[in-house]
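Novice: sequence and predicted structure, then a few things I'm wondering about:
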Amino acid sequence: MKRPCLLLTPGLVSYTQGWDWPKQIQQRKIQDSQHPDVLFLVEHPPVYTLGQGSDPEFVKFAPGTFELHRTERGGEVTYHGPGQLVGYPVLDLRAYRQDLHWYLRQLEEVLIRTLSHLDITGERVAGLTGVWVKGYKVAAIGIKVSRWVTLHGFALNVTTDLRAFEVIVPCGLTQPVGRVEQFCPGVSPADLIPLIATSFAEVFGVDLQLVPLAQVIALPVPQ
């Protein structure tokens, strides 16, 4: 029997709200290993985030110019905004594999398979984390794990305004940033949600069940 995993797609939500929900679920899963795994797929209004220990030299705008948050994830500065699908899997890796390198590669595989549904060839770059298409980085990945329960995840540029990346050095890299729309004109984030869901279920071997947000957030915290 496949392990159940709940899928939540609340749409466009603020970064702080979108971050708080997975954090709530992580804390519940740490307290109760029977709490279901969850995958959030969301979009955010424009916001920049810094990874733990990231280099501020990669931020090229003046303080206060744009919304900026330092987070617990690994990696350097990145951008989130409309047209980008952000995935926050909250998984108990003790039920999968207690190996962070493996987990990062699995997230890349989810995105590579997602792109393949659009006849787009996604690629890895040796020594780096993320997914590239024809030399353009279309997906960034940054994670944080506590007691083997995951936080943060991936960001896939679908129709993202790429000018937003001009005021940072994305992930500390000099390679160009791209978006899925370059290689599949007319595609939308809504088109990608079921493709990501299918690929995620395949890669992690889970039974992904779409549920309302209130059903998950309203779950009681174990005492």
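Specialist: Now that the structure is in, tell me what you want to look at. Fair warning: this is a prediction, and the values are worked out from it, not measured in the lab. Numbers count the residues shown, from 1 in each chain.

Novice: only C-alpha atoms for contact and neighbour calcs from this point on.
Specialist: Will do.

Novice: residue contacts, the residue nearest the centre of the chain?
Specialist: Nearest to the mean C-alpha position of the chain, by C-alpha atoms, centre = their mean, lies residue 154 at 2.2 Å. Counting by C-alpha atoms under 8 Å, 6 or more residues apart in numbering, residue 154 makes contact with 86, 87, 88, 107, 139, 140, 141, 142.

Novice: got another, please set it beside the one above:
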Amino acid sequence: MDVRQLGTVDYLAAWQLQRDLADTRLAGGTDTLLLLEHPSVYTAGRRTLPHERPGPTAQGVPVIDTDRGGKITWHGPGQLVGYPIIRLAEPLDVLNYVRRLEESLIKVCTDLGLEVGRVDGRSGVWVPAAAVGRPQGRRDRRAGIAGDDAARICAQLRL
């Protein structure tokens, strides 16, 4: 497999590169894995509903309609993105492929000491982002929050 670490790449440029590599792969080329990050961008999959699209609070972050499944997704600085361009065995079983990708990511993250897992009914590998706790007393107004540093997690995945 040809692994390409590309740094920061505009989403549309990466999308075109994926299409070009897919055409090359179909013509007998090698499997390729693109590793990169994008400038801040939302991508809307085919199942994105109008009310799920970012509104005025997106502050100039582009929203790009894509040909993938799923819903709205944010990509941006500090987030490692991988695009495998591979030939799948026949008969095609896309769900099995997605689950195998998830298993691979769970293993890598676990080996790095990260707490990850699946969410029932959803695709993907999920990282607990934050915990919120508060005392049980009626008069006590203390509360605590703890969050994971997404940039640190992404840096670990680049090892």
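Specialist: Now that the structure is in, tell me what you want to look at. Just so it is clear, the structure is predicted and the values come from calculations on it, not from any experiment.

Novice: what distance do you get for the residue nearest to the centre of the first structure to residue 57 of the first structure?
Specialist: Using C-alpha to C-alpha, to the nearest Å, residue 154 of the first structure is found at 23 Å from residue 57 of the first structure.

Novice: what does residue 27 of the first structure align to in the second structure?
Specialist: Mapped onto the second structure by TM-score structural alignment, residue 27 of the first structure lines up with residue 23.

Novice: what's the spacing between the aligned residue in the second structure for residue 98 of the first structure and residue 85 of the second structure?
Specialist: Using TM-score structural alignment, the equivalent of residue 98 of the first structure in the second structure is residue 92. For residue 92 of the second structure, the distance to residue 85 of the second structure equals 15 Å [C-alpha to C-alpha].

Novice: between those two, tell me which one has more neighbours.
Specialist: Using other C-alpha atoms under 10 Å as the criterion, residue 92 of the second structure and residue 85 rank with residue 85 on top: 21 against 10.

Novice: give me the nearest residue to the more buried one, chain neighbours excluded.
Specialist: Nearest residue to residue 85 of the second structure, sequence neighbours excluded (C-alpha to C-alpha, 6 or more residues apart in numbering): residue 32, at 5.1 Å.

Novice: that neighbour maps to what in the first structure?
Specialist: Checking TM-score structural alignment: residue 32 of the second structure goes with residue 38.

Novice: wait, its match touches residue 6, no?
Specialist: Yes. Between residue 38 of the first structure and residue 6 a contact is recorded at 4.6 Å, counting by C-alpha atoms under 8 Å.

Novice: neighbour count winner among the two?
Specialist: residue 38 (24 against 20).

Novice: surely the more buried one is in a strand?
Specialist: Yes. Per DSSP: H, G, I helix; E, B strand; the rest coil, residue 38 of the first structure lies within a strand segment.

Novice: give me the distance between it and residue 132 of the first structure.
Specialist: For residue 38 of the first structure, the distance to residue 132 of the first structure - C-alpha to C-alpha - is 26 Å.

Novice: thinking again about what came up before, check contacts around the match of residue 98 of the first structure.
Specialist: Neighbour list for residue 92 of the second structure: empty [criterion: C-alpha under 8 Å, 6+ apart].

Novice: quickly find the element holding it.
Specialist: Residue 92 of the second structure belongs to no helix or strand when assigned by DSSP states H and E.

Novice: can you give me the helices for the second structure?
Specialist: Taking DSSP state H to define them, one finds helices in the second structure at 11-26, 94-111, 150-157.

Novice: got those helices as TSV, with distance to residue 66 of the second structure columns?
Specialist: TSV is the format used below for these (distance: least, C-alpha to C-alpha, whole Å):
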stretch	distance to residue 66 of the second structure
helix 11-26	9
helix 94-111	18
helix 150-157	24
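
Novice: and those: which comes nearest residue 59 of the second structure?
Specialist: When the helices of the second structure are ranked by proximity to residue 59 of the second structure, the top entry is helix 11-26, at 17.5 Å, counting by C-alpha to C-alpha.

Novice: and that closest one, what other elements does it pack with?
Specialist: Contacts defined by 3 or more C-alpha pairs under 8 Å, 6 or more residues apart in numbering; DSSP states H and E place helix 11-26 of the second structure against strand 81-85.

Novice: repeat that with 7 Å
Specialist: Using 3 or more C-alpha pairs under 7 Å, 6 or more residues apart in numbering; DSSP states H and E as the contact test, no helix or strand touches helix 11-26 of the second structure.
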